[in-house]
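Asks: Quick one: sequence plus predicted model below, questions after.
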Amino acid sequence: MLIPKYETPSCWKGAFCFAAQDLVNPQSEIAQRYPHLYQVFRARLGSAYAVRNNRPVSLCSHTTFHHGYKGCRSDGDVFQKREWPNAYDRADPVRNATGNRMKHMCSELKDRMDVYGLAGEGTFGSVFLARERDNDNNKPENLQHYAVKVQGHETLLGALQANHCDPPNGPVPENQESLRYIPEEAMIMLFLSESDRFPTLDSVYTHDRFQAIVMSPCVDYNSDRQPSPPGNFSRRFPGFTARYLLTKDHRPLLNADEGRKIATQLFQAMRQLADMNAWHNDISVNNILVDKNLNAQMIDLGDIAFGLDERAFFERNYAYVPFQEYQLSPELAQQITTRFGMSVYADVTHDLRHEVMWKFATIIYGILHGFWPWNEPPKNGDAHPELLDARVFTDPQQILPRRYRIINDPLPIDENLPQDCKDVLQAMFSKNPEDRPTLAELEGYPWFSQWARETQFYERPFSRDFRHACTRRSK
């Protein structure tokens, strides 16, 4: 049979999961052209392997004999660059069902730990909860717990033939075994191994048509998190996301000091990404976790924008996503003021980093106020529009007035907030993107910079909304 030839497209060579391999090699052209990135990537990779005690990242040792592969591993170079019959279809609802993902999870992973529940599921992945096998009658609370994100495995050649803009996998830099490929999300987590602002990567299991990213758990511990009955992944254990910091009566769950702690930790996370020229392209209240000690983590790193230089972050088209209506910026609102729906594209040349910074600002505003910027104040006891509710997205009576306010009205700020906090919000919500502070400039604002001297212990307040969510989803 004629094997299709694989050649890495030039647009992929600048992607994070391919550039990382060159950025840790001092002899590479990219490392010599971008010495500041070389220093960051090299130092972080060294720290990552030190934390891991040089354990390999990709662990599934199964081999496949599909179409004459002669026992190739699914994460190997040969398998990634050859045609695979019935290639993975990301739109296949049967293959993407959570039960199917669980069924095809690597058996070596299942032998290593017990899956006991589900943290969440979506179009492109399901996050299971698992615990290491108890072989010594240890106390349940002393056993290691994990979050296991299972998604479809697409080879490099499969993605190339499907004309995907981004590579699905990349080579593990300086792997001590043969060349192994892991998802870009796992690669980014590897370079963030020493950060508390992101989940910690444990390993990856690439098994035929599915991949599993094993990481630190994303939910609070409780006594129900144990295999009873074993493998009953239908039990739900939702994580405490930042959306619960806004209550249903549209009041902030946190006071100003508590809100500043969360905001500063999110700033730290963005800074740690930006040091690698990476930006979280899907930053939202649903992708931020908050633990019981009020420590925040950014999750879902599957949509990261990365560039070697400034030009990589300028885009011509803006794809409007209704679920991000609450994060709509003035420059985009001007382009789509009267347009609604799931597929709205605006021809707006913009710096993607400005877009991420605006989303970051809206999250901070929401945490501090309990509602989103430019929401109309409630009248006669009415509630704010719930901009995370899909029923609101196509309601012009609720959305149109707010879009006009975004474009024309000054930002309403709670008068009770500290002045240094007001100064930050006024700057971040400037109508003109060029007038807003950069991430580096934000570090100089006292509201962020003074946090380094904070020693107070914080505890996450009780959330009735979260309690109801846990009760409802565990049934």
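Replies: Good, I have the coordinates.
Asks: drop to CA atoms for contacts and neighbour counts, all remaining ones
Replies: OK.
Asks: Mind checking which residue lies nearest the centre of this structure?
Replies: Among the residues of the chain, the one closest to the centroid is D300, at 2.3 Å (C-alpha atoms, centre = their mean).
Asks: Who are the contact partners of it?
Replies: By C-alpha atoms under 8 Å, 6 or more residues apart in numbering, the contact set of D300 is E185, N287.
Asks: would you say it is within a helix?
Replies: No. Using DSSP: H, G, I helix; E, B strand; the rest coil, the secondary structure at D300 is coil, not a helix.
Asks: List the buried residues for stretch 465-475?
Replies: F466, A469, C470 (16 or more other C-alpha atoms under 10 Å).
Asks: Distance from that stretch to the middle of the chain?
Replies: On the basis of C-alpha atoms, centre = their mean, to the nearest Å, stretch 465-475 sits 23 Å off its chain's mean C-alpha point.
Asks: cool, and stretch 315-323?
Replies: Here the centre of stretch 315-323 is set off from its chain's centre by 18 Å, with C-alpha atoms, centre = their mean.
Asks: quick one: buried residues of that stretch?
Replies: Y318, Y320, V321, P322.
Asks: Check the spacing between K422 and K13 real quick.
Replies: 42 Å (C-alpha to C-alpha, to the nearest Å).
Asks: Alongside the first one, take a look at this:
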Amino acid sequence: MAAHNPPPPFTWPPWGTDFQEFIDDVVELELAAKDHAHEPRREAYDKLQHVCWWYSVLPTVIHDLIDPRSVLAGRYPALHQVLYRRYMASLVGRNAYQISKCPHENDNEERYDSYFHQFYSVNHGSISDRGGLKQALPVFHANMCDQINRDFLVTGYIGSGSYGIVFVGQKRNDPSQKSYAIKIEPYLPNNSDVVPVSGKTAGHPSQAPLFVPGIGGIHNPYIPMEAYILLLTHQCKRFPRLHAVYTHDEFKAMVMDLRGAMAPSDPDLGTPWIKVWSEHKERYYSYGGFDFFRAKFTLLHEYQANKVASQLLEAAMCLKDMNLYYTDFSHANYVVDEQLNTTLIDLGLVQFGLHTRYFRSHHVLHAPNYEKFMTPELAVELAKPHWADQDENMENSSSSIFVEVPIDYRQYSMWQLACITYQLVHGFVPWEDPKWDDDIGLVTEYKVELRDDPHGVKRRRRLRKVRARRQRIINAPLPIAEGVSQDCADALYIMLQQDQARRPRVDDTVAAIPWFGQWNYIPPKKCRRPRFWG
């Protein structure tokens, strides 16, 4: 297809070859549709204007940043070297074509992981839209690629999110009976975000072509961006290793190492946790960060918290070397094994930038679940009447608002990790009231609807508590509990700077803080994870 450049004032960002060709082809198809309907061509460009802002969107450039023959690799040599070296390390013992394993084709005889399938535009609902987890489990399992069932025996499931379900499986004819995590999510070809169907909000593309050493070129198999990042973190123990991707029809699947899992037979679980999904399928449980807490009490000693926090920082530093900054730190997004070795398991929110300016934004998303990461500047803005009204009128815990506050995602990633670290040590988040109140609950729960609160009395009391904490974040010094070591206190003071200009980013300066890494001097038997109490 012939290339078409957008008319002024639109200009395309500097994308990789594959994505640039894809956009050019989409433009041609949209123009042809307008010509056929005798409608103005300008409407086609208006429909695509959001694409003009896709600067530094990783799926649009990752292939060419790795390819040593590309223009982008020559323009960003240091970043290219890091990405190329890590990508090639992930291919030891296999070639790139062995990563995406679904052999099936769509009705047009195109593989689902192909360049040509990226022109499909679809929309898939969340698990709640599908009737909840109980209804979604058999649907996800029945519609996964047949090749998965040929390669693996699915023995159960271990968890779910808003859109995905993680199954557990063992390779057939493998005497070791090693278990793997099989993460199944709805598959959205790239055109789903370029020309979204009715009812879908345009996001960023989520699929990218693999680089094939020795061949390069374009139109290689596409894999999910999360899988790509797992290839690039292959040598870091803080991430699960990716074994294969299966992209089939409505779903995509990633097969990874299973980390932090507790078998259904684990005596710590007790019989209530052994749940049956269907005949011969069991419910596994992963030991995650939330299992460290009871109300506002932490089960960890400081040296145990040190190991978890240090290894989360290790994961953040691994990403930072590739101009990636993780902005979804949560106790739900990492798991630990019996020795508290920590693995980051969800890479859905990662910020990428080719230049410093792409890490900055003039607005920030605020949602009740992010209250634990409240910054002083956001607290100041939310105290203003305009935002206070919007905040108060958010209907439930799933609501969100965009607030006009400058943000640097490199700092915000560090701030999130600092809040996680503070909670590991203290049992509650920074500046939170340390006393537990059944009517208040956690600071993130102020929008949760209560059945015994028809008039919203408890909900308003919760909001008052939240606003009181915001005032402390603005005006009060960071409280540190008695018994916390001076090294730990110093680390928390450095990371939780109230002055944004002095606040650190994820970088070598933070990694050099003396507190991090002190777990290495603790006997291994002391770094065992606490018993699971259910």
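Replies: Everything's here; your move. If you're wondering where the values come from, they're calculated on a predicted model, not measured in any experiment.
Asks: Let me know the closest of the buried residues of stretch 465-475 of structure 1 to F128 of structure 1.
Replies: For these, the residue nearest F128 of structure 1 by C-alpha to C-alpha is C470; the value is 15.6 Å.
Asks: which residue ranges form the strands in the stretch 301-450 of structure 2?
Replies: 324-326, 334-336, 342-344, 350-352, 360-361, 364-366, 401-403, 407-408 (DSSP state E, counting those that start in this stretch).
Asks: Need those in a markdown table (columns: distance to A33 of structure 2).
Replies: Shown next, in a markdown table, are the strands of the stretch 301-450 of structure 2 (distance: least, C-alpha to C-alpha, whole Å):
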| stretch | distance to A33 of structure 2 |
| --- | --- |
| strand 324-326 | 38 |
| strand 334-336 | 46 |
| strand 342-344 | 45 |
| strand 350-352 | 34 |
| strand 360-361 | 36 |
| strand 364-366 | 36 |
| strand 401-403 | 35 |
| strand 407-408 | 40 |
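Asks: So for P189 of structure 2, which of the ones you listed sits nearest?
Replies: Nearest to P189 of structure 2, of the strands of the stretch 301-450 of structure 2 and by C-alpha to C-alpha, is strand 350-352 at 19.2 Å.
Asks: Looks to me like E279 of structure 2 is in a helix.
Replies: No. According to three-state DSSP, E279 of structure 2 belongs to no helix; its state is coil.
Asks: hey, where'd the strands end up in the stretch 101-250 of structure 1?
Replies: Going by DSSP E, counting those that start in this stretch, the stretch 101-250 of structure 1 shows strands at 113-121, 126-132, 145-152, 169-171, 181-183, 201-207, 210-215.
Asks: Between those, which one is closest to N222 of structure 1.
Replies: Across the strands of the stretch 101-250 of structure 1, N222 of structure 1 has its closest neighbour in strand 145-152 (11.4 Å, C-alpha to C-alpha).
Asks: Which part of structure 2 matches the closest one?
Replies: Aligned by TM-score structural alignment, strand 145-152 of structure 1 falls on residues 179-186 of structure 2.
Asks: ok, residues contacting the matching stretch?
Replies: Residues outside stretch 179-186 of structure 2 that contact it (C-alpha under 8 Å, 6+ apart): 124, 140, 144, 163-171, 250-258.
Asks: ok, of those, which come out buried?
Replies: 140, 144, 163-171, 250-258.
Asks: related to what we said a few turns ago, for D107 of structure 2, find the nearest of the strands of the stretch 301-450 of structure 2.
Replies: strand 350-352 (34.0 Å).
Asks: For that closest one, give me the average deviation versus structure 1.
Replies: Its matched residues in structure 1 lie on average 0.9 Å from strand 350-352 of structure 2 after superposition (mean C-alpha distance after the TM-score superposition for structure 1).
Asks: State the span of structure 1 onto which that strand is aligned.
Replies: Per the alignment by TM-score structural alignment, strand 350-352 of structure 2 matches residues 304-306 in structure 1.
Asks: any idea how far V344 of structure 1 is from Y326 of structure 1?
Replies: Counting by C-alpha to C-alpha, the gap from Y326 of structure 1 to V344 of structure 1 is 16 Å.
Asks: More neighbours: which of these two?
Replies: Y326 (23 against 13; other C-alpha atoms under 10 Å).
Asks: and that one, what does it touch?
Replies: T362, W372, P373, L387, L388 are the contacts of Y326 of structure 1 under C-alpha under 8 Å, 6+ apart.
Asks: Let's have these in JSON lines, adding neighbour count and distance to D414 of structure 1.
Replies: Below are these laid out as JSON lines (neighbours: other C-alpha atoms under 10 Å; distance: C-alpha to C-alpha, whole Å):
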{"residue": "T362", "neighbour count": "23", "distance to D414 of structure 1": "14"}
{"residue": "W372", "neighbour count": "23", "distance to D414 of structure 1": "12"}
{"residue": "P373", "neighbour count": "23", "distance to D414 of structure 1": "11"}
{"residue": "L387", "neighbour count": "20", "distance to D414 of structure 1": "20"}
{"residue": "L388", "neighbour count": "15", "distance to D414 of structure 1": "22"}
